[in-house]
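Student: The sequence isn't on hand, but the structure is:
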């Protein structure tokens, strides 16, 4: 079996709403445009998730909605500002062959760095900007068998690459 992870950081959020706490911040106009564009890019590349794991923060849920994938989604606070180890623990419980995981930095960037056997040659991979998306494949029997530095990167893009 092959397991494929689509690892995405939420799109650009709106910092102009000072009264909202961090968890409740929505996307700004640029973020909405970027999330929609990344959904189109993923489809054009043939990267279609079977299921999604999404942080419960407003900006990650909005990002997921704008991607336009009609797949079962687990919206969970367990991905909100988590480190890569907590994120990996959650991913190992997945059952679908292709999973979209949508969360936050620094955890998303840490996870991307640690999952790839070889890092993509993209200039923005190191800082993993908003809505950056890595597609990484594992030749394993199931998600419980994935580990650090075992994934083969298939694609990496940011909204500025596709808009």
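Tutor: Perfect, I can see it now. In this text the structure is predicted, and so the values were computed from the model without any measurement.

Student: okay, CA-based contacts and neighbour counts for the rest of this
Tutor: Fine.

Student: starting at the chain centroid, how far to the helix or strand that contains residue 101?
Tutor: Using DSSP states H and E, the element containing residue 101 is strand 98-103. Chain-centre distance of strand 98-103: 5 Å, with C-alpha atoms, centre = their mean, to the nearest Å.

Student: residues of it that come out buried?
Tutor: Across strand 98-103, burial judged by 16 or more other C-alpha atoms under 10 Å covers 98, 99, 100, 101, 102, 103.

Student: what's the answer for stretch 76-90, then?
Tutor: Going by 16+ other C-alpha under 10 Å, stretch 76-90 has these buried residues: 79, 80, 81, 82, 83, 84, 87, 88, 90.

Student: So which of those is the closest to residue 24?
Tutor: Comparing those against residue 24 with C-alpha to C-alpha places residue 80 closest, at 11.3 Å.

Student: give me every residue that touches that closest one.
Tutor: Neighbour list for residue 80: 23, 55, 56, 57, 103, 104 [criterion: C-alpha atoms under 8 Å, 6 or more residues apart in numbering].

Student: Included below, for side-by-side comparison, is a second structure:
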């Protein structure tokens, strides 16, 4: 089994309309949400052998706050292919992970992260967590996927229906002030 902890970047700052999408960092709510999610992950014993992430400013900033709140963890490896990638591209990036890593934190963007989750987790009536992801995978949300594979390389060719969604947590589930339309 291989575990992928999927983290969407936190709420980005749109105050400077002249900035390129890639260069937008986080707003204050995003900083708070990333830290809340880092504390939650640490408290729930989520561990990872590596971090693979988009190099976009909002992801870099999310990981900085997440890691500060989480505690000691690996340094991120930034991969430009993750920036606005489709789910299949994300699976290909994961497939390049070197053994013996058994758990990866993957930090990136919508809609590719949702596409990865929704393709990897079978669509059946017994998965309220999957239904929640399908409804909305908001900023700073975190999902834990366990893939029924023995090696990372197999994800390059066959990741559809191979995962179980173990948990799905949104910042607003931990702090209502981090919910929609909250400041």
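Tutor: Yes, it's here. These numbers come from a predicted model, not from an experiment.

Student: just to revisit the earlier point, would you mind giving the buried residues of stretch 76-90 of structure 1 as a markdown table with secondary structure and distance to residue 163 of structure 1 added?
Tutor: As requested, these are exported to a markdown table (DSSP: H, G, I helix; E, B strand; the rest coil; distance: C-alpha to C-alpha, whole Å):
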| residue | secondary structure | distance to residue 163 of structure 1 |
| --- | --- | --- |
| 79 | helix | 27 |
| 80 | coil | 27 |
| 81 | coil | 27 |
| 82 | coil | 29 |
| 83 | coil | 29 |
| 84 | helix | 29 |
| 87 | helix | 29 |
| 88 | helix | 30 |
| 90 | helix | 31 |
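
Student: possible to save those residues as a markdown table with distance to residue 154 of structure 1?
Tutor: Shown next, in a markdown table, are these (distance: C-alpha to C-alpha, whole Å):
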| residue | distance to residue 154 of structure 1 |
| --- | --- |
| 79 | 23 |
| 80 | 26 |
| 81 | 25 |
| 82 | 24 |
| 83 | 23 |
| 84 | 20 |
| 87 | 20 |
| 88 | 19 |
| 90 | 22 |
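
Student: ok, of the contacts of residue 80 of structure 1, which come out buried?
Tutor: 55, 56, 57, 103, 104.

Student: now, among the residues you listed, which is nearest to residue 71 of structure 1?
Tutor: Nearest member of those to residue 71 of structure 1, counting by C-alpha to C-alpha, is residue 55, at 15.4 Å.

Student: Could you measure from the closest one over to residue 69 of structure 1?
Tutor: 16 Å (C-alpha to C-alpha, to the nearest Å).

Student: so where do the helices sit in structure 2?
Tutor: 28-43, 57-70, 87-95, 112-120, 128-135, 171-174 (DSSP state H).

Student: For residue 18 of structure 2, which of those helices is the nearest?
Tutor: Across the helices of structure 2, residue 18 of structure 2 has its closest neighbour in helix 57-70 (14.7 Å, C-alpha to C-alpha).

Student: which outside residues touch that closest one?
Tutor: 8-12, 22-26, 30-32, 34-42, 53-54, 73, 107-108, 140.

Student: Please repeat the previous calculation with a cut-off of 6 Å.
Tutor: 9, 10, 23, 24, 25, 26, 34, 35, 38, 39, 42 (C-alpha atoms under 6 Å, 6 or more residues apart in numbering).

Student: residue in structure 2 matching residue 71 of structure 1?
Tutor: Here residue 71 of structure 1 is matched to residue 74 in structure 2, going by TM-score structural alignment.

Student: so who does that match touch?
Tutor: Residue 74 of structure 2 neighbours (C-alpha under 6 Å, 6+ apart): residue 50.

Student: just to revisit the earlier point, CSV for the contacts of residue 80 of structure 1, including distance to residue 47 of structure 1?
Tutor: Formatted as CSV, the contacts of residue 80 of structure 1 follow (distance: C-alpha to C-alpha, whole Å):
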residue, distance to residue 47 of structure 1
23, 28
55, 20
56, 23
57, 24
103, 18
104, 21
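
Student: which one of those residues is nearest residue 155 of structure 1?
Tutor: residue 103 (18.0 Å).

Student: Structure 2: which residue goes with the closest one?
Tutor: The equivalent of residue 103 of structure 1 in structure 2 is residue 108 (alignment by TM-score structural alignment).

Student: Tell me if I'm right that its match and residue 54 touch.
Tutor: Yes - judged on C-alpha atoms under 6 Å, residue 108 of structure 2 makes contact with residue 54 at a distance of 5.3 Å.

Student: burial count for residue 161 of structure 1?
Tutor: 11 (other C-alpha atoms under 10 Å).

Student: That one matches what in structure 2?
Tutor: In structure 2, residue 161 of structure 1 lands on residue 173 (TM-score structural alignment).

Student: Residue 150 of structure 1 too?
Tutor: Checking TM-score structural alignment: residue 150 of structure 1 goes with residue 162.
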